[in-house]
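*Asks:* Okay, predicted coordinates and the sequence, questions at the end:
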Amino acid sequence: LQKVMDNVKNKPHLLTKGHDFLAYQVFDAIVDDFFPIIEKLDDEIDEVEEKLFKTTPSQKTIQRLFQLKRQVVDVRRIIWPMRDVLNVLARRDYDYINPKTSIYFRDVYDHLLRLADMTETLRELVTNAMEGYLSITSNNLNYIMKRLTALTLILMLPTLVASAYGMNVILPLATEEFAFWEIITIMLIVTLPTLYYFKKNNWL
């Protein structure tokens, strides 16, 4: 509004064009101010996307992504209702607007439609970035779970053998001279094939 007031001070004759022309100037200034906001949001979304998919994102980057989503939603909530208002003002049959001034409102309306499309694109970009991040996180978690499962199974087999021979009961090989090495051999026999299987299937 300050921009409009300064413009009127510098060009007092604008007041003679009527209240509808002054309203046009207000809407035009409001709509024009949204373009740098949209461009800044677009640049920040690109920057966050690059950090998400090229490096391990920090908690600050994730928080910024959610903040950007909220900001895009807020801008969208402001812009979309304005379309209906400007659409009415741009109609030549609207009694309160001079037909000559309605042409200016049509121009602002066209700009607003561009803004609406841009905000919709930004919303899709943010949504895609969030879905991509969640997908990567899910894949990483699945990979970690696979490795933990494989390691658990590999360690479980020799642990079972060691636990069995740790009990205070007489078991096969327990009383033999080379029982220790024989038990170690058994552990390797049951462990190595399992290790090979998981390596072959990229679980480790």
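*Replies:* Yep, that arrived.
*Asks:* When you work out contacts or count neighbours from here on, use the C-alpha atoms and nothing else.
*Replies:* Noted.
*Asks:* longest single helix anywhere in this structure?
*Replies:* In the chain, assigned by DSSP state H, the helix with the most residues is helix 99-166.
*Asks:* elements contacting that one?
*Replies:* helix 19-54, helix 59-89, helix 179-200 (3 or more C-alpha pairs under 8 Å, 6 or more residues apart in numbering; DSSP states H and E).
*Asks:* Against that first model, consider the following:
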Amino acid sequence: MITTTVYNSEKGLFSISGDTLTKWDYENQDIVWTDIHDVTSEETSRLLKDTFQFHPLAIEDSYKYIRDHAVHHPKIDDFEKYLFIVFNGIQADESGKKYSIFSLSCFLGKNFLVTIHNEKGENTISKNIKNYISESAFKKGPDFILNLILDEIVDRYYPVLDHIEAEIDTVESRIFKEMPSNRNLLSILNLKKELIKLRRISSYQKEILYKLSRRETDLISLEESVYYRNVYDHLVRVADTAESYRDYVSGILDSYLSVVNNKMNEVMKFLTIIATIMLPLTLITGIFGMNFHTIPFLQSEFGFYISIILMIIVATVMLGWFRYKKWL
């Protein structure tokens, strides 16, 4: 689906179809935002190649990852008349339990913004910022529209982090209350894996927002650089939170392994005591089981009971000794 919104100082804010856009004039006074959601049609190709005349390498990058539903390494390229930005967003449910990463490619010019993204299902970007899209927003320029989009994307990280925090608390309490199990270990490893992924994505994208907030290009106005700095601060907080959670989960993993080792040591201790007690009992039964004619009590009717009593006495003495030495 392709949506094009135009702001004209005389006509105001209105939508047009992509077919009505011809070769783009970079000095045009109108402000245009073209949003392309999961589309690889001829119309998309015409808009990118013929209408806006973007660089083939930038088009290839944006197209490849949209088509394959893949996550692109975040990047920002300056083509003088426009910026090409690749950002990764999160598409999550309200609880933050289930989420997926999608790729957002942006072409930002003086008077236009083209966004291409590949969320599965609905167009979450248009849905989440539609309340902010107004004439006043377009008057501030396409850099302000892009700021709204990036701010909304970064804010979507927080529900996921909140859910992960709740999962960490649950797993932490569970490993000390339950017997060690593969379920607990898998939960810890999955949490660590998710946090590493979030940390990696957010860390890579900090550089992009840092450059935008520092106005390393004239396409970002001085007024809007403040807003980009705010989004940058949010992303730094996301990255730092993911990093601290990852360290915490690593500590939980160490605690879990310590619990497992303690349980194993207790089992080995118990088995060692049993084996130690059985050793003299085995010796006694071995002696009485030797094939000689002059073994004491061999012909006695109480021989069996005497051997049993002897073994009980030996086992009792050994248990008493273990308790005295506080090995039990």
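*Replies:* Everything's here; your move. This structure is a prediction, so every number in the text was calculated from the model and none was measured.
*Asks:* thinking again about what came up before, okay if I get the helices and strands packed on helix 99-166 of structure 1 as a markdown table plus distance to residue 154 of structure 1 and mean neighbour count?
*Replies:* Shown next, in a markdown table, are these (distance: least, C-alpha to C-alpha, whole Å; neighbours: other C-alpha atoms under 10 Å):
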| stretch | distance to residue 154 of structure 1 | mean neighbour count |
| --- | --- | --- |
| helix 19-54 | 33 | 16 |
| helix 59-89 | 34 | 16 |
| helix 179-200 | 6 | 14 |
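*Asks:* Would you convert the ones you listed into JSON lines that also reports distance to residue 108 of structure 1?
*Replies:* Converted to JSON lines, these look like this (distance: least, C-alpha to C-alpha, whole Å):
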{"stretch": "helix 19-54", "distance to residue 108 of structure 1": "6"}
{"stretch": "helix 59-89", "distance to residue 108 of structure 1": "8"}
{"stretch": "helix 179-200", "distance to residue 108 of structure 1": "64"}
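*Asks:* from memory residue 246 of structure 2 sits against residue 190, does it?
*Replies:* No. Between residue 246 of structure 2 and residue 190 no contact is recorded; they are 11.0 Å apart, counting by C-alpha atoms under 8 Å.
*Asks:* how about the longest helix of structure 1, which residues of structure 2 does it hit?
*Replies:* Matched against structure 2 by TM-score structural alignment, helix 99-166 of structure 1 falls on residues 222-289.
*Asks:* Just give me the residue closest to the centre of structure 1.
*Replies:* residue 130 (2.4 Å; C-alpha atoms, centre = their mean).
*Asks:* Could you find the closest non-adjacent residue to that residue?
*Replies:* residue 65 (7.6 Å; C-alpha to C-alpha, 6 or more residues apart in numbering).
*Asks:* Look up how far residue 58 of structure 2 lies from the equivalent of the one you found over in structure 2.
*Replies:* Alignment note: residue 65 of structure 1 maps to residue 188 in structure 2; criterion TM-score structural alignment. As for residue 188 of structure 2, its distance to residue 58 of structure 2 is 39 Å (criterion: C-alpha to C-alpha, to the nearest Å).
*Asks:* and what of residue 227 of structure 2?
*Replies:* 26 Å.
*Asks:* Report the contact partners of the nearest residue to residue 99 of structure 1 once chain neighbours are set aside.
*Replies:* Nearest-residue entry for residue 99 of structure 1: residue 92, 5.2 Å, with adjacent residues in sequence omitted and distances by C-alpha to C-alpha, 6+ apart. Listed by C-alpha atoms under 8 Å, 6 or more residues apart in numbering, the contact set of residue 92 of structure 1 reads 98, 99, 102.
*Asks:* Rebuild those as JSON lines, extending it with neighbour count and distance to residue 42 of structure 1.
*Replies:* As requested, those are exported to JSON lines (neighbours: other C-alpha atoms under 10 Å; distance: C-alpha to C-alpha, whole Å):
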{"residue": "98", "neighbour count": "19", "distance to residue 42 of structure 1": "37"}
{"residue": "99", "neighbour count": "16", "distance to residue 42 of structure 1": "36"}
{"residue": "102", "neighbour count": "24", "distance to residue 42 of structure 1": "31"}
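*Asks:* can I get the residues you listed in CSV with distance to residue 119 of structure 1?
*Replies:* As requested, these are exported to CSV (distance: C-alpha to C-alpha, whole Å):
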residue, distance to residue 119 of structure 1
98, 31
99, 30
102, 25
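*Asks:* can you tell me which of these lies nearest to residue 189 of structure 1?
*Replies:* residue 102 (87.2 Å; C-alpha to C-alpha).
*Asks:* Could you double-check that the closest one lies in contact with residue 89?
*Replies:* Yes. Using C-alpha under 8 Å, residue 102 of structure 1 is in contact with residue 89, at 6.5 Å.
*Asks:* which residues does the match of residue 65 of structure 1 contact?
*Replies:* So residue 188 of structure 2 contacts 168, 171, 249, 252, 253 (C-alpha under 8 Å, 6+ apart).
*Asks:* now residue 104 of structure 2, what's its secondary structure?
*Replies:* strand (DSSP: H, G, I helix; E, B strand; the rest coil).
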